[in-house]
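Q: Pasting a predicted model and its sequence here:
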Amino acid sequence: MTIRAVVKGVGHYLPERVVPNSEFEKSLDTSDEWIRTRSGIERRHFAAEGETTSDLAVNAARAALKNAGLQPDDIDAIIVATSTPDLTFPSVATMVQEKLGMTRGYGFDVQAVCAGFIYALTNANALIVSGQANRVLIIGAETFSRIMDWTDRATCVLFGDGAGALVLEAGTGDGTSDDRGILSSDLNSDGRYREMLYVDGGVSSTGTAGKLRMQGNALFRQAVEKLSSTADTALTKAGLSHDDIDWIVPHQANIRIILGTAKKLGVSMDNVIVTVQDHGNTSAASIPLAMSVGVDEGKIKQGDLLVAEAIGGGLAWGAVVLRW
């Protein structure tokens, strides 16, 4: 008998305000066609004034709990993946805990930028497999609209706000790749590539939140190679191959990266969950958002084999193989 971290529920939340590409034409030298051609993005959501990352996170959490048929006090731990917390401290996870009315357990945040949800899933799996938690609520939530340089057309059109959540629960399997739950993971980072994607502010450097800076072309070249490589490694760890994949659920950064990674893995785009056109790049929220949308659309079903992969600032990247 093998302990597995099995998906019990999924949910997401998007702010009400929808921002089409055409809105940027009023203030930038850009166009809907330029943005679509280079990124695949058509629209994104921005948080309302006063709407914080924890607000988005708690709404996604409630949706996931409802989907799982659970109450907040059924959860042992909350992990929030975010790079845009409400405050320097305390963690967004403890804020979600309080807003849910959860009076037990513990919560903490994980910061790995766009790869944050992969890191959070891996940590949640470790807690469950080691017996330190029976049920873990994992949330990816971001308000990247708060750290955009609105004069930089190369970056500000790419990002959006949102949140997605999964509930993982301890289950048992036979220790084979046919088990439901997380089957393997692969995590990586390399600080030498920091300048490709970073925010030029921070508590101990400038005392400000700062603005996002990105070297798009250089990052693109790194992304496809590293994403396909980490997916391959995770599949090998699980004793599986490309032919076993039902769905790739990629970080929704750029349609060209998604297309390039799928091609390198030899997987048809018919087997890739794509939401970038509607949400833009929501960083750590993009994978759970895509998973939730995939379930809502009737694509992802119990027993399907998923490969989720992401890369973000750090650079940090990784993949998780799980059977839904």
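A: That came through fine. Numbers count the residues shown, from 1 in each chain.

Q: CA only for contacts and neighbour counts going forward, please
A: OK.

Q: Burial check on the closest residue to Arg43 other than its chain neighbours, number of neighbours?
A: Nearest residue to Arg43 in three dimensions, chain neighbours excluded: Pro20, at 4.2 Å (Cα to Cα, 6 or more residues apart in numbering). Neighbourhood size, Pro20 [other Cα atoms under 10 Å]: 16.

Q: swap in Leu28?
A: A total of 14 residues lie near Leu28 under the criterion other Cα under 10 Å.

Q: That one and Ala48, how far apart?
A: If you measure Leu28 against Ala48 using Cα to Cα, to the nearest Å, the figure is 22 Å.

Q: where along the stretch 51-200 of the chain do the helices fall?
A: Taking DSSP state H, counting those that start in this stretch to define them, one finds helices in the stretch 51-200 of the chain at 53-68, 92-100, 116-129.

Q: Which among those is found nearest to Asp149?
A: helix 53-68 (18.8 Å; Cα to Cα).

Q: Okay, buried residues for the closest one please.
A: Going by neighbour count (16 or more other Cα atoms under 10 Å), the buried part of helix 53-68 is 53-65, 68.

Q: Following element in sequence after the lengthiest helix in the chain, please.
A: Here the longest helix in the chain is taken by residue count, with DSSP state H as the criterion, and it is helix 216-237. Toward the C-terminal end, the helix or strand that comes next after helix 216-237 (DSSP states H and E) is strand 247-250.

Q: which one of the buried residues of helix 53-68 sits closest to Ser145?
A: For the buried residues of helix 53-68, the nearest to Ser145 is Thr53 (10.8 Å; Cα to Cα).

Q: Can you tell me how far that closest one is from Ala60?
A: Counting by Cα to Cα, the gap from Thr53 to Ala60 is 11 Å.

Q: Ser283 too?
A: Applying Cα to Cα, one obtains 15 Å for the distance of Ser283 from Ala60.

Q: still on that earlier bit, which one of the helices of the stretch 51-200 of the chain lies closest to Ser39?
A: Among the helices of the stretch 51-200 of the chain, helix 116-129 sits nearest to Ser39 (Cα to Cα), with 21.1 Å.

Q: For that closest one, could you pull out the residues that count as buried?
A: Neighbour counts over helix 116-129 (16+ other Cα under 10 Å) mark 116-125, 127-129 as buried.

Q: what about versus this one:
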Amino acid sequence: MELQPLTKVLRSVVTGVGGYLPDEIVTNADLSKLVDTTDEWIIERTGIRQRHRAAPDQPVSDLAVEAARKALAAAGRTPADVDLIIVGTTTPDLTFPAVATIVQRKLGCPVGIAFDVQAVCSGFVYALSTADGFVARNRSKCALVIGAETMTRLMDWTDRGTCVLFGDGAGAVVLEPGEGEGTTQDRGLLGFALRADGTKQDLLYVDGGVSTNGQIGHLRMQGNQVFRHAVVNISEAVVAAAADAGVNVADVDWFIPHQANQRILEGVARRLGIDEKKVISTVAKHANTSAASIPLALYEGITDGRIKPGQLLLLEAMGGGLTWGACVVRL
């Protein structure tokens, strides 16, 4: 009997990763001069030792462009190749246009598709899933997916419970279509689980907006409640994403969580039975960079040699909304 050829599957493959952090470093000791806190208090509760802060004349698009350039170089691509840009951000340069179109202009990319995704700290995972809908359907040949934030500009510097938690930065990946066999050994994005619960808005939000009070506002958070929901909800999404990909959580080589708080990272890993040696943690140096935290952690893991081609990665995040989600990708 003649064997029929296997049907090929189009996957969204990560071909390049980049990251960027602003030059200014703000230590816990620096913050202790602004608000009633100490280095010991911050480290004990969050694991954070420092964060980066963008310069006053440095909009979030500048951070995104720097990360994008590194990702394109790693992929062996140029801005001329890019036909899709999706930016996950909560802190845009302007109310409009989208940061993605500003990045398109600054990079010198040709006319294509460019828009933002706003899911706060879950923005990068949401943006990856959205880009997958273009790349894996062969509607994009070279996509830039960027998480970029200037979260320090949303801080109330009199609130020690929130202002110590956040930093600025950007991370980016290049996605390109690649053929797979339809198995878990394929390179590319293998599975997703995205969630949102708008009834939990009061746990984490910004108290300003264009159509409410016309102000930028400040970030407000009920930390203990967010912690409780984070560990439970993220764990469920991780299991669901692994099931969607057809893999077991135990098969994952690296767990790359949203860098919100070291205690949350450890709580989720413990709940899922993930060895702490498999967890990429940058929260001590970067703090919470919202949508930028996952690609920044991915970039660091690749740059320092821990993460290698062919390995199975598990990404997860939770942010205001509440929104949360997870993604499985083979590099």
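A: Yep, it's here. This one's a predicted model, so the numbers in the text were calculated from it and none came from an experiment.

Q: thinking again about what came up before, residue in the second structure matching the residue nearest to Arg43 of the first structure?
A: For Pro20 of the first structure, the equivalent position in the second structure is taken to be Thr27, counting by TM-score structural alignment.

Q: Please name the residues that touch its match.
A: Arg49, Gln50, Arg51 (Cα atoms under 8 Å, 6 or more residues apart in numbering).

Q: Stretch 176-187 of the second structure corresponds to what range in the first structure?
A: When stretch 176-187 of the second structure is compared against the first structure (TM-score structural alignment), it corresponds to residues 169-180.

Q: From the chain's centroid, how far away is the matching stretch?
A: 23 Å (Cα atoms, centre = their mean, to the nearest Å).

Q: And stretch 272-284 of the first structure, by the same measure?
A: From the chain centre to the centre of stretch 272-284 of the first structure is a distance of 9 Å (Cα atoms, centre = their mean).

Q: quick check: that stretch aligns to which part of the second structure?
A: The aligned range for stretch 272-284 of the first structure in the second structure is 279-291, by TM-score structural alignment.

Q: what about the matching stretch, how long is it end to end?
A: Across stretch 279-291 of the second structure, the straight-line distance between its terminal residues is 18 Å, by Cα to Cα.

Q: do stretch 30-46 of the second structure as well
A: Start-to-end span of stretch 30-46 of the second structure (Cα to Cα) is 16 Å.

Q: Looking at the buried residues of helix 116-129 of the first structure, which is nearest Ser83 of the first structure?
A: In terms of Cα to Cα, no member of these lies closer to Ser83 of the first structure than Gly116, at 8.3 Å.

Q: ok, that closest one to Glu142 of the first structure distance?
A: When distances are taken as Cα to Cα, Gly116 of the first structure and Glu142 of the first structure turn out to be 11 Å apart.

Q: quick one: common contacting residues for the two?
A: Thr82, Ser283, Ala284.

Q: Looks like the last one contacts Tyr119 (just checking).
A: No: contact between Ala284 of the first structure and Tyr119 fails when scored by Cα atoms under 8 Å: they sit 9.6 Å apart.

Q: Which residues are in contact with each of the two?
A: When Cα under 8 Å, 6+ apart defines a contact, the residues bordering Ala284 of the first structure and Tyr119 alike are Ala112.

Q: and the alignment partner in the second structure of Pro250 of the first structure, how many neighbours does it have?
A: In the second structure, the residue paired with Pro250 of the first structure according to TM-score structural alignment is Pro257. Applying the criterion other Cα under 10 Å, we find 27 residues in the vicinity of Pro257 of the second structure.

Q: end-to-end on stretch 139-154 of the first structure?
A: Using Cα to Cα, the distance between the terminal residues of stretch 139-154 of the first structure is 28 Å.

Q: Apologies, that question was intended for stretch 76-87 of the second structure.
A: Using Cα to Cα, the end-to-end distance of stretch 76-87 of the second structure comes to 21 Å.

Q: What residues in the first structure pair up with it?
A: Stretch 76-87 of the second structure corresponds to residues 69-80 in the first structure, going by TM-score structural alignment.

Q: which residues touch that stretch?
A: Residues from elsewhere that reach stretch 69-80 of the first structure (Cα under 8 Å, 6+ apart): 9, 57, 65, 92-94, 97, 100-110, 120, 124, 133-141.

Q: and if we set it to 7 Å?
A: 65, 92-93, 100-110, 120, 133-140 (Cα atoms under 7 Å, 6 or more residues apart in numbering).

Q: Now list the buried members of those.
A: In the contacts of stretch 69-80 of the first structure, burial by neighbour count holds for 65, 92-93, 100, 102, 106-110, 120, 133-140, counting by 16+ other Cα under 10 Å.

Q: What distance do you get for the closest residue to Ser22 of the first structure other than its chain neighbours to Arg43 of the first structure?
A: Take Ser22 of the first structure and drop its neighbours on the chain: the residue closest to it by Cα to Cα, 6+ apart is Asp32, 5.5 Å away. Counting by Cα to Cα, the gap from Asp32 of the first structure to Arg43 of the first structure is 9 Å.
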